[in-house]
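Visitor: below is the structure, and that's it, no one-letter string:
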């Protein structure tokens, strides 16, 4: 297989080649190139050259280096550099056939016939014995779903699906590592499919048992789906590069099961917004998220039901509490939430949003 690199990759290879250094495009970055998808920073390169020389060359060329296991929405010129003695050894260590491939500076792809076949067929299977790969490295269960989220047509092999379903445990995996994979899954284009697989394979019960309690919980006359599937739809209604918003969307109805009541013969969920915000904050703290991230998600969830037209006093209170950016994102979450229902009642979301813009202009003039 031979591929054509897009300009970001061409520049990276030229930078290293100028110093007589060798590099390969591998893993997900190679899949983006093969499938004709736009590259996403940070770019991952595998090198067999001295790692310090490669780092120095990239830094001098204006690139920023990312930690190998970090997850960031990176500056366009960010590179994650991985050293290996042998590219063949590196490929043999990869858990899945589709990521056991690499391309050199010429675009020539190094991979087994099985890997090439699985790449062409969007077929996700383990290299070697599936159960061993999942038992020795349980995080591979979540990585598999993240790859489904990243590549639209990707399908788990029957063997891989069954192996995860039979043993979804992630007990041995540090919570910060799980959080990194959840972040990547949530910020992919095919997140909804992966979140439903997370439920079907019972990984959701392992990672977020409180969220799993939302499965099968019916709602009111404005909903056709249970609480969990509705939340998945809300996530899908939000742009993929908005991690805080997508996280808030996933957890925004977290406490509906315990808040569910019959009021005047109708199903209602009083105070589920504040309860969900508080429980979500506790969960994110347990998974090691930064406090500013937790605070933002908490604000988004706590205010997501404030959809009726509000007075200037109420809007200014939200602005003071949350700041302009988070306040704007509250309206984004509210719109995404409404779009995932059959609710056609007139709300004040648009009017509130427009009034906030006016109030901010007035405040800036003072």
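Guide: That came through fine. Computed from a predicted structure; not experimentally measured. Residues are numbered from 1 along each chain as shown.

Visitor: going forward, measure contacts and count neighbours with C-alpha atoms only.
Guide: Noted.

Visitor: look up the closest residue to residue 183, ignoring the ones flanking it.
Guide: residue 243 (7.0 Å; C-alpha to C-alpha, 6 or more residues apart in numbering).

Visitor: surely that neighbour touches residue 185?
Guide: No: counting by C-alpha atoms under 8 Å, residue 243 stays clear of residue 185, with 9.9 Å between them.

Visitor: and these two? Which one has more around it.
Guide: residue 185 (26 against 21; other C-alpha atoms under 10 Å).

Visitor: pretty sure the more buried one is touching residue 178, no?
Guide: No: the criterion here is C-alpha under 8 Å, and residue 185 misses it with residue 178 at 10.5 Å.

Visitor: for the residue nearest to residue 175 when sequence neighbours are not counted, give me its contacts.
Guide: Using C-alpha to C-alpha, 6+ apart and skipping the chain neighbours, the partner closest in space to residue 175 is residue 287 (5.1 Å). Going by C-alpha atoms under 8 Å, 6 or more residues apart in numbering, residue 287 touches 175-176, 178-179.

Visitor: change it to 7 Å
Guide: For residue 287, the contact set (C-alpha atoms under 7 Å, 6 or more residues apart in numbering) comprises 175-176, 179.

Visitor: going by distance to residue 116, which of those residues wins?
Guide: residue 179 (30.4 Å; C-alpha to C-alpha).

Visitor: so which bits of stretch 45-58 are buried?
Guide: Judged by neighbour count using 16 or more other C-alpha atoms under 10 Å, the buried positions of stretch 45-58 are 45-49, 51, 54-55, 57-58.

Visitor: what's the span of that stretch, first residue to last?
Guide: Using C-alpha to C-alpha, to the nearest Å, one end of stretch 45-58 lies 11 Å from the other.

Visitor: residues making contact with it?
Guide: By C-alpha under 7 Å, 6+ apart, stretch 45-58 touches 15-16, 21-26, 80-86.

Visitor: next one: residue 139 from residue 180, what distance?
Guide: 11 Å.

Visitor: alongside the first one, take a look at this:
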């Protein structure tokens, strides 16, 4: 380690638990440094890091001997999790990776004694920084300079870095968006050259990177970089179909892709809401028709969009609850009630759910603002006023505590089986849905006597 690689005057205020780990290793004759993202984030000054990764020349079995409580989370890769005060910290032995055979993981690792060798295997210069309180900030690959110049640059040869792990291409784009940095020219060229390698990466890892992009402060930049590098056509080919698609509609001044980007940006950074914004018009290319007047139409694209959304989210291994919530938002995004009655608003709440209705209004507003239906900074458009009116009505209805769903009815399936000597069947559900429709129209009839009378007089006679 030379003086040129050490920035002595730069110090990080480390948590006491991290200091204990570093000092324990040092006092036992080993080197130890905080490394990677926590050092980068401190240097940028964006936020206090949540995670601290530690690297050392101590072998895993030596680390285990030094601490009272450890978990062998990744011994073959040199990683031991040290538990202190209920918190977990990963401690990894200096290593170099073996040959990468599938653009995903090394065939093995070799432990080394040299910090520089360990840092040389990392993805980007801004992540190849190390720190301890004795030596200060260690920077072998000009990561500090790249932080100052706001550059994402691969460590060493970029083609090699991306061929080792193709997910690094998505990470480069995610860092570029999150930090609002530019991707260095050779690194960018390497992504464009190696983009097809992304097929070797699991959908779960792709999903995680995509989600981080979607809740960043610069989602538009991330998605445009995905399209520019051709990664988009592999990981989201359905979205690629939107690029350059002229809507041929007087209500829209953008192609479908750029409209979608505008909608995503205008939604609050809640993950499922942003995913719904990304996919809300996903079926437009397949639903496009051109009228005799030369105007483009997309009849039923919200319903067709639910099918495509389900396919995409299943492929990306989203959990079932998220798939359901996002699908509801995609299905309902066109349903802006122009003349909201109490019953129609109640039905909307029933279809969407009380917990999700706020996100629906956020999506609808973003959709309006992202088109010619509303102008940013101008007087509210009629469309946005309509959304505001429905939202106000929703708030009033929810505050009134009127029945909105089958569970709010005073009778249930068991009551119907007993009262009419029925056997459990799908008809019980149909009867309850019939009663709910009546109650949505008139909540005053939500009494056992009234509901049973309605079933006798109206439902069972048919």
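Guide: Perfect, thanks for sending it. Keep in mind it's a predicted model, so treat the numbers as computed, not measured.

Visitor: how alike are these chains, TM-score-wise?
Guide: Overlay of the two chains. TM-score (TM-score structural alignment, normalised by the length of the first structure): 0.85; 346 aligned residues with a C-alpha RMSD of 2.8 Å.

Visitor: what's the separation between the corresponding residue of the second structure for the residue nearest to residue 183 of the first structure and residue 109 of the second structure?
Guide: Alignment note (TM-score structural alignment): residue 243 of the first structure maps to residue 271 of the second structure. Separation of residue 271 of the second structure from residue 109 of the second structure (C-alpha to C-alpha) stands at 35 Å.

Visitor: quick one on the thing from earlier: comparing residue 139 and residue 180 of the first structure, which residue is more hemmed in?
Guide: Set side by side, residue 139 of the first structure and residue 180 show more neighbours around residue 139, with 20 against 17, by other C-alpha under 10 Å.

Visitor: dump the residue contacts of that one.
Guide: Residue 139 of the first structure sits next to 170, 173 when contact means C-alpha under 7 Å, 6+ apart.

Visitor: also residue 236 of the first structure?
Guide: 191-192.

Visitor: so where do the strands sit in the stretch 301-450 of the second structure?
Guide: Read by DSSP state E, counting those that start in this stretch, the stretch 301-450 of the second structure holds no strands at all.

Visitor: and the contacts of stretch 45-58 of the first structure, which of them are buried?
Guide: Buried among those (16+ other C-alpha under 10 Å): 15-16, 21-26, 80-83.

Visitor: in strands, which of the residues you listed appear?
Guide: Using DSSP state E, the members of those that fall within strands are 23-26, 80-83.

Visitor: and the residue nearest to residue 183 of the first structure, how far from residue 154 of the first structure?
Guide: In this view, residue 243 of the first structure and residue 154 of the first structure are 22 Å apart by C-alpha to C-alpha.

Visitor: now swap in residue 199 of the first structure and tell me
Guide: Residue 199 of the first structure sits at a distance of 17 Å from residue 154 of the first structure (criterion: C-alpha to C-alpha).

Visitor: and the two? Which one has more around it.
Guide: Neighbour count, other C-alpha under 10 Å: between residue 199 of the first structure and residue 154, residue 154 has more, with 20 against 17.

Visitor: wait, doesn't the more buried one sit right on residue 148?
Guide: Yes: Residue 154 of the first structure lies in contact with residue 148 (C-alpha atoms under 7 Å); the separation is 5.1 Å.

Visitor: sec struct for the aligned residue in the first structure for residue 242 of the second structure, please.
Guide: Correspondence of residue 242 of the second structure to the first structure, assessed by TM-score structural alignment: residue 214. What DSSP: H, G, I helix; E, B strand; the rest coil gives for residue 214 of the first structure is coil.

Visitor: ok, now which ones touch residue 44 of the first structure?
Guide: Taking C-alpha under 7 Å, 6+ apart, one finds 25, 29, 79-81 in contact with residue 44 of the first structure.

Visitor: between which two of those residues is the distance greatest?
Guide: 29 and 81 (12.2 Å).

Visitor: element containing the residue most central in space within the second structure?
Guide: By C-alpha atoms, centre = their mean, the second structure has its centre lying nearest to residue 211, at 2.3 Å. Here residue 211 of the second structure is covered by helix 203-214, with elements defined by DSSP states H and E.

Visitor: where does that helix end up in the first structure?
Guide: On the first structure, the counterpart of helix 203-214 of the second structure by TM-score structural alignment is residues 175-186.

Visitor: average offset of that stretch relative to the second structure?
Guide: Its matched residues in the second structure lie on average 1.1 Å from stretch 175-186 of the first structure after superposition (mean C-alpha distance after the TM-score superposition for the first structure).

Visitor: now that stretch: buried residues?
Guide: Those would be 175, 177-186, for stretch 175-186 of the first structure by 16+ other C-alpha under 10 Å.

Visitor: outside of it, which residues touch it?
Guide: By C-alpha under 7 Å, 6+ apart, the residues outside stretch 175-186 of the first structure that reach it are 71, 142-143, 146, 149, 191, 243, 246, 287-288.

Visitor: out of these, what pair is the most spread apart?
Guide: Largest separation among the contacts of stretch 175-186 of the first structure by C-alpha to C-alpha: 149 and 288, giving 22.7 Å.

Visitor: between these two, which has more neighbouring residues?
Guide: residue 149 (24 against 15).

Visitor: helix, strand or coil for whichever residue in the second structure pairs up with that one?
Guide: Matched by TM-score structural alignment, residue 149 of the first structure corresponds to residue 177 in the second structure. Counting by three-state DSSP, the backbone at residue 177 of the second structure sits in helix.

Visitor: I'd say residue 177 of the second structure and residue 221 touch.
Guide: Yes: look at residue 177 of the second structure against residue 221 with C-alpha under 7 Å: they come within range, at 5.8 Å.

Visitor: can you get me a residue count around the closest residue to residue 38 of the first structure other than its chain neighbours?
Guide: Counting by C-alpha to C-alpha, 6+ apart, the nearest residue to residue 38 of the first structure once its immediate chain neighbours are dropped is residue 32, at 6.5 Å. Using other C-alpha under 10 Å, residue 32 of the first structure has 16 other residues around it.

Visitor: that's all I had, so thanks and see you.
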